[in-house]
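J.: how does the following fold in three dimensions:
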Amino acid sequence: MKKYSFLLVLLATHLGFAQRTLTIQEATLSSSAFSVENLNGIKWSKNDNTVSYLDASYQNLIVQSAVTQRNETIATKSDIEKALKNALPNETFALKTFPYNYNWVNYNLITFTVASEQNKYIVEYNTNTKNILSALPYAENGTNAIVNASNSLVAWLDGNNIKITNAENVTKNVTNDADTAIVNGSDNTHRQEFGIDRGMWWSPTADKLLYYRKDESMVADYPLPQWDTRVATIKNTKYPMAGEKSEEVTLIVYDLKTDRKVTLKTDGDKEQYLTTVTWSPNGESVYVGVLNRGQDHLKLNAYDATTGNFIKTLFEEKLSTWVEPQHALLFVPNDAEHFIYQTDAEGFNQMYLYNTKGKLVRKLGFENVIVEKVLGFSKDGKSISYMGITNNGLDRQLFQVELKKGKTKQLTTEPGYHNASLSTDGTFLLDQYSNVNTPNVIQIINLKNKKTQVLVDAKNPFEGLIDMPKMELVEITAADGKTPLNGRIIYPLNYDANKKYPVMIYVYGGSHAQLVKNRWMGGASLFDYYMAQNDYVVFTVDNRGSDARGRDFTRVTHRNLGVNEMADQLKGVDYLKSLAIVDQNKIGVYGWSYGGFMTTSLLLNYNDIFKVGVAGGPVMDWKWYEAMYGERYMDTPQENPEGYAKTSTLNKVKDLKGDLLIIHGAQDPVVVQQHSMEFIEACIKAGIQVDYFLYPTHEHNVRGIDRVHLNTKIARYFDTYLKR
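T.: Have a look, this model is predicted:
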């Protein structure tokens, strides 16, 4: 038997089937050859216990019954093309796949967006009759399109102005601002902080449009050099730096019937933030979270949608650190008097049931589970389901809570990262999950009898093809001596326990990011595994200040970004030094954006530990970062001069001893290039050598095929300076 196995190995090697390592292209571009088996676009259809998904070719829409387990193709790309040709004979469409952005209205009706050579269309398509019921057009260059409740009008953006188009392709201009510093209806208001993902809201009555009006004429122009012409030109972007003049935002209600506009009287500081924007169910009022620029005092206010007058403040939130609203209100179905509000004011982001008088009716939180995503109400409106963060941030599980008593049920139990939802009648559960040992499972569970229909049980896509390094999740204790931190270690491929290996620490460390997860590959990128295949120990720890652990975990960074984060990273280093295979004299660090700030800070503050660093798009001094994010954590430079001085990298360049490569995108509108330029200049003045590389056409990150160039440069830098 042993001889037979050995002969098979020899034969496989001879025929070219032996396992190998990843190429830099595969590690960067996530080759489809190593994609985990999946069902694309899977979701519940409406009012029926069936799920739908696209086949592997993306050409066909398939439905599968949770009851009978039978599946059938109910629509194809060809069906859509024929229907479009019949409904819009003067347009030319070139679909490559079935519309991936489809959504169900009911069992027979789906909506999706498609583009012709001239226009975009929001389409309603009947999967039974194979006919298009409606196709709302808007311009091919239009953005941010939203449809009203009666599906008769689409509002969209043409540059900085709002237009509304009907089914007959008649367009009405809502705004006509020639000054591009006046921006209407944009989701890029307040730089998309505070959970802002849209800039326009149709009223429930379908005849009024609420929208942001952003005046950034008072904000300084920030120049971005353009090198695509014979003589370079300048592209200006508005960039409100910390402590400097910021944008002024108002909310306007446009009445289509009267052609009248009313500005909500959100009195107060002109530079305050307007968040949590929500229509009342009857369309008569608008609720707005009014947050001061200092971001430590929120008022949830109600305004009259007809007059714009202030009605009342329902309640207020105050914290000595910051208040961070992230979600619109969610009204209970068929109940205009009660809504769900989310806040982490008591330690973890959870749901609270309020009435429209501002009285707290009931807390809907469960233990220390963090509400990550609300999925919706049950058919009878008596309960609500959500994805919750558990297991000290590592796992995601599905929960359902009753509104009347607050009783909570956990509906998924397998350890790991779930993406789950309930059927319309609540009798079936569609569950997709992975963990560090499970690539992907998709199953339908009957909640009454617990019978399970497995749709996908994916195999390891690397097995038999790629020799993958060993990965483990670990737990260490933070610098405060009590808080557990999640870490991930990837060992060198086929490592020798008697050898010592260099270390690449991959770091982010900032707010709203989590790197270590109980999901397939531990949340790591293939580039991390590529480096481990090339004889590195690759390590990551989510320090305090990062995401998915609750209020107190994040607030330790207030007014001193980087300080406690670095202290926790050093605890990660202590763990690494406890491993016999780690070369304690060859520890490097790599990170981007906030991770670039952390990388640079670690090399400067702990130059006896970190020998090599690659800092991409790094913040070098928080006074050059934008106001909305920066002032939340640091306050203004005027209010916190000591904190800004302490966290700046510029006055520490003399302490740089290791090799540091700084990489920046010349078109970066997030961390502007001034950060790295000022750092380079400080190094020159101090006589300190540092390496620098610029990507002329890229913004805050390097994407597409050019990322292969980026990762090659990073890998070579570590090979050159950490392995020597």
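
J.: going forward, measure contacts and count neighbours with C-alpha atoms only.
T.: Will do.

J.: how many neighbours does Asn38 have?
T.: A count of neighbours around Asn38, defined by other CA atoms under 10 Å, yields 20.

J.: distance of it relative to Tyr692?
T.: For Asn38, the distance to Tyr692 (CA to CA, to the nearest Å) stands at 41 Å.

J.: what's the burial count for Asn292?
T.: There are 18 residues near Asn292, going by other CA under 10 Å.

J.: who are the contact partners of the closest residue to it other than its chain neighbours?
T.: Spatial nearest neighbour of Asn292, chain neighbours left out: Gln272 (4.7 Å); criterion: CA to CA, 6 or more residues apart in numbering. Each residue near Gln272 by CA atoms under 8 Å, 6 or more residues apart in numbering is listed here: 248-249, 290-293.

J.: of these - the most surrounded one?
T.: Neighbours here mean other CA under 10 Å. Within the contacts of Gln272, the largest count is held by Leu291, at 27 neighbours.

J.: wait, doesn't that one sit right on Asn301?
T.: No - with contacts counted by CA atoms under 8 Å, Leu291 stays clear of Asn301, the gap being 10.5 Å.

J.: give me the common contacts of those two.
T.: Joint contacts of Leu291 and Asn301 (CA under 8 Å, 6+ apart) do not exist.

J.: so Gly199 touches Gly185, yeah?
T.: Yes - counting by CA under 8 Å, Gly199 touches Gly185, with 4.3 Å between them.

J.: who has more neighbours out of these two?
T.: With other CA under 10 Å as the criterion, Gly199 and Gly185 differ in neighbour count, and Gly185 comes out ahead with 29 against 22.

J.: got the buried residues for the lengthiest helix in the chain?
T.: The helix of greatest length in the chain, counted in residues with DSSP state H as the criterion, is given as helix 706-722. Residues of helix 706-722 classed as buried under the neighbour-count rule (16 or more other CA atoms under 10 Å) are 707-708, 710-711, 713-715, 717-719, 721-722.

J.: over to stretch 545-557?
T.: Under the neighbour-count criterion of 16+ other CA under 10 Å, stretch 545-557 has 545-551, 553-557 buried.

J.: next secondary structure element downstream of the helix or strand hosting Val262?
T.: Val262 belongs to strand 260-263 when assigned by DSSP states H and E. Next along the chain after strand 260-263, taking DSSP H and E as the criterion, comes strand 273-279.

J.: hmm, who's touching that following strand?
T.: Applying CA under 8 Å, 6+ apart, the contact partners of strand 273-279 are 190, 194, 196, 201, 203-204, 249-250, 285-293, 325-329.

J.: another sequence for comparison is provided below:
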Amino acid sequence: MTRKSFALALQSAVLPLALAFCPAPALHAQAAQPWTVKEVFGGPSLTGYAPDQIYWAPDSKQVTYLDGSGNLREFVVGGASARKIIASKELEPLLNAPISEQDRDHRNRYDEPDYIWAPDSKHLLFDTNGELWLFSTAKGKGRKVGNTGMQSGDDPKFSPNGQYISYIRNNNVYVQPEQDASQARALTNSGSKTVLNGGIDWVYLEELDVRSNYFWSPDSKQIAFLQMNEDRVPLYPIEDWLPVHARIQWWQRYPQPGDPNPGVRVGVVKAAGGPVSWLKIPLDTGNGYIPRFGWVNDHIVWVETLDRAQKHENIYFADTHTGQVKLALAQTEPKYFNTTYGVTFVGDHQFLLLSWRDGHTHIYRYSFDAADPMAAPAKLENEVEHGDYEVMSIGSVDKATGTIYYVSNEGNPRAHQVWAVNLDGSGKRRVSQTGGVHEPKFPPHGSSYIDEYSDMTTPPAVAFCNPQGACHSFWTSTPVTGHDLQQSVLLTLKAADGKTTLYGTLMLPEGKTAAHSVPLIVNPYGGPDVGEATDRWGGRHLFWNELLAQHGFAVLTMDNRGMGARGRAFEQACYHNFGPPELADQLASVDQVLKKYPQLDPHRLGWWGWSWGGTFTLYALSHSDRFRVGVAVAPVTSWRNYDSIYTERYMGLPSEDAHAYEVDSVQNSVAHLHGHLLLMHGTGDDNVHFANTIQYIQKLIEAGVPYDYNVFPRKTHSIAGALDQTELYNRILQEFELYLMPEHPVPGGAGE
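T.: Coordinates of the predicted model:
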């Protein structure tokens, strides 16, 4: 459930009173006009379209991106501006190629690139629907060089020497000469509907963030790939009711808690063809996971394994010449590992990894024998940096200077800044020079970077930055016109335990100060591995909150215990206990803002959320009688319905803690629901299945609880598209206008 939406926040100080607030001056644009749902969700972006698909060339001398008009532009290191190298008329047939709703969703949701660089840094390979087009950056022209036969998940790559193109077709690994599709050949032949060679199944995409399952050796002679056997994984039907004769759109392999997981193993095959050699990596087949793997050198593969309980994480080295396998590193956690998988190799004798073993996520450096990596386990050299903050990611390692570039929230939990530190832990310094959230993209070599950054009051800009953090912007957002944008109040509150600090924001309607004149809408995400309280531009979500404020509503967004980006103890506060701690923190936050802002009406409280936030809505309405109305979009209504990797990480197996699954699943508390409820779901949702809402409705019927409901045919978890988004948000607004805005409760809600 990787729904990482980000709310609006700025830096706030922790004051002695357990309740700190910052003033909210208006951000004036031009002459104010009323917001409409159609303007926010049914039209083009009001701030323009930021550069998309930003990729560095292998030689690190230039970076390319797609602009808002569909042109491919190039920014050369040392240059002043980006130039157009491929015109939109050349790319339009590719970028707008007709593909299915499911494939489009997968390409967007799982970051499948529309193009990749060739190793010569002079050519680009485009793939948007399975057709492979090779373009020359010098000429701006391309020609078709192959077809994978797949609209998503084909994962095309160049061999490191640039002589071959590889891809996934029908769950087998294929290789062809760079410009001769007629010589395409399969390196594996066991692919089927249940056996994936080099392909990625849904649960690995969604919950382990796997983006590729095969890799070339550095000398271009071998390919290592993950085979996934889903034969024992249960099937779920994604149905389409729009045709005259309803049909099963596709059968999804989807392991739920306690179900068999895909059986996985790593194979190695020569690029010239031949038999597959299977690495004998210790793993409980059908239970354990292989989140990451790759090459240490030309003949040694590294493989990361994770047990089903996600408490034991090992890294193995395997020699493809001898078949020998050695344990390089073993790690354990008393509850579970967070989702920082993989290692970053530095040269031929050391690697970096992220771990929260000391309570916060930090960088650890390990070394091994470059001449014989199998000789002994990896040795811990040092915790590279340390402190009461989180490292979000390792961006790059400049091997020439021995400098690590990474992103962390050191000094401000709301900010994501670029930092640098030497491999030995010396010389730590902040690189980025402005506040807010920075998303750097580093080249393969060197330490200059492309930075996409924003803050709560500043829409995104994209800049080229040097290692000292001096930046030159080459794209900035279009100013918002026609509206007065107001700044949310920054909140620093206390959790229900009276000790833990919580961060969040409050959007208030301007000019409404009379006591109890403003209804309050609570809108948290609430679930693990996500932090919303960041100093980031909110985009359409910001404009939506502005619209709600324009209609007279206040909106509260707080990060409760159990959410991410605040350390191990903060996130694991809800281990085997989904619901009670999170709700307690949200209620404590509501009480604190009600006390501080008398214009907020304690008798007119609403709640809405999406995905985990939708589940949270149902939990709040059935475990508290304080909320008059709730809107739940795409909720998990029983944790037995969600996938194995995510749910078992936080809840364990149903056979080991049946009580937690019983009391934390909202289907089992329907009879205690209070207030008016609106449910919304897409029928094509392959993340949180439509069955969740159907099962919940059945429980509502059995309990005699009234409800409202909107269905979105064929739509996936994001319910994307201007028409559907406009319908969805108009319905949310109508629900709050009808049931939350009136001073007195409207009859007909649950629990009345």
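
J.: let me see the TM-score of these two.
T.: Here the superposed chains carry a TM-score of 0.86, computed using TM-score structural alignment, normalised by the length of the first structure; 683 aligned residues with a CA RMSD of 3.2 Å.

J.: all the strands of the stretch 601-750 of the second structure, in order from the start?
T.: In chain order, the stretch 601-750 of the second structure shows strands spanning 629-633, 676-682, 708-712, with DSSP state E, counting those that start in this stretch as the criterion.

J.: mind putting the ones you listed in JSON lines, mean neighbour count and distance to Ala272 of the second structure included?
T.: Conversion of these to JSON lines gives the following (neighbours: other CA atoms under 10 Å; distance: least, CA to CA, whole Å):
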{"stretch": "strand 629-633", "mean neighbour count": "27", "distance to Ala272 of the second structure": "50"}
{"stretch": "strand 676-682", "mean neighbour count": "25", "distance to Ala272 of the second structure": "45"}
{"stretch": "strand 708-712", "mean neighbour count": "15", "distance to Ala272 of the second structure": "48"}
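
J.: and those as TSV, adding distance to Thr128 of the second structure?
T.: Converted to TSV, the strands of the stretch 601-750 of the second structure look like this (distance: least, CA to CA, whole Å):
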stretch	distance to Thr128 of the second structure
strand 629-633	30
strand 676-682	24
strand 708-712	26
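
J.: residue in the second structure paired with Asp621 of the first structure?
T.: Alignment note: Asp621 of the first structure maps to Ser638 in the second structure; criterion TM-score structural alignment.

J.: same question, Asp269 of the first structure
T.: For Asp269 of the first structure, the aligned position in the second structure is occupied by Asp284, per TM-score structural alignment.

J.: what about its match, how many residues nearby?
T.: Should you count by other CA under 10 Å, Asp284 of the second structure turns out to have 14 residues around it.

J.: identify the residues contacting the closest residue to Thr205 of the first structure other than its chain neighbours.
T.: What sits nearest to Thr205 of the first structure in space, not counting adjacent residues and going by CA to CA, 6+ apart, is Gly283, at 6.1 Å. Contact criterion CA under 8 Å, 6+ apart gives 203-205, 305 as the residues in contact with Gly283 of the first structure.

J.: report the buried members of those residues.
T.: Using 16+ other CA under 10 Å as the burial test, the contacts of Gly283 of the first structure include 203-204, 305 as buried.

J.: which residues are in contact with both of Gly199 and Gly185 of the first structure?
T.: Contact with both Gly199 of the first structure and Gly185 is made by residues 211-212, according to CA under 8 Å, 6+ apart.

J.: ok so, going back, show me the contacts for the match of Asp621 of the first structure.
T.: When the contact criterion is CA under 8 Å, 6+ apart, the partners of Ser638 of the second structure are 661, 664-667, 692.

J.: if you set the cut-off to 7 Å instead, what comes out?
T.: By CA atoms under 7 Å, 6 or more residues apart in numbering, Ser638 of the second structure lies in contact with 665-667, 692.

J.: could you pull out the helices for the first structure?
T.: For the first structure, the helices defined by DSSP H occupy 2-14, 24-29, 77-87, 526-533, 551-555, 563-577, 594-605, 627-634, 641-647, 674-686, 706-722.

J.: pull out the buried residues from the third one.
T.: Using 16+ other CA under 10 Å as the test for burial, helix 77-87 of the first structure gives 77, 79-84.

J.: look up how far His698 of the first structure lies from Gly595 of the first structure.
T.: Distance from Gly595 of the first structure to His698 of the first structure, counting by CA to CA: 18 Å.

J.: so which of the two has more stuff around it?
T.: Remark: of Gly595 of the first structure and His698, Gly595 carries more neighbours, 24 against 15, as counted by other CA under 10 Å.

J.: the more buried one matches what in the second structure?
T.: When the second structure is aligned by TM-score structural alignment, the residue opposite Gly595 of the first structure is Gly613.

J.: what do you get for Asn355 of the first structure?
T.: When the two structures are superposed using TM-score structural alignment, Asn355 of the first structure falls opposite Ser367 in the second structure.

J.: repeat that for Lys652 of the first structure.
T.: The equivalent of Lys652 of the first structure in the second structure is Ser669 (alignment by TM-score structural alignment).

J.: how many other residues sit next to Thr92 of the first structure?
T.: The criterion is other CA under 10 Å. On that basis, Thr92 of the first structure has 15 neighbouring residues.

J.: and Gly41 of the first structure, by the same measure?
T.: Around Gly41 of the first structure sit 16 other residues, with neighbours defined as other CA under 10 Å.

J.: excluding its backbone neighbours, what's nearest it?
T.: Setting aside the residues directly before and after it, Gly41 of the first structure is nearest to Tyr53 in space (CA to CA, 6+ apart), at 5.1 Å.

J.: of the buried ones among the contacts of Gly283 of the first structure, which is the nearest to Ala66 of the first structure?
T.: Of all these, Pro204 has the smallest distance to Ala66 of the first structure: 32.8 Å, by CA to CA.

J.: re the thing from before, residues in the second structure aligned with the longest helix of the first structure?
T.: Mapped onto the second structure using TM-score structural alignment, helix 706-722 of the first structure spans residues 724-740.

J.: Phe539 of the first structure maps to what in the second structure?
T.: Structural alignment places Phe539 of the first structure opposite Leu556 in the second structure (criterion: TM-score structural alignment).

J.: thinking again about what came up before, put together a markdown table for the buried residues of helix 706-722 of the first structure, with distance to Asn640 of the first structure on each row.
T.: Output for the buried residues of helix 706-722 of the first structure, formatted as a markdown table (distance: CA to CA, whole Å):
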| residue | distance to Asn640 of the first structure |
| --- | --- |
| Arg707 | 38 |
| Val708 | 41 |
| Leu710 | 36 |
| Asn711 | 37 |
| Lys713 | 38 |
| Ile714 | 35 |
| Ala715 | 38 |
| Tyr717 | 37 |
| Phe718 | 37 |
| Asp719 | 40 |
| Tyr721 | 38 |
| Leu722 | 37 |
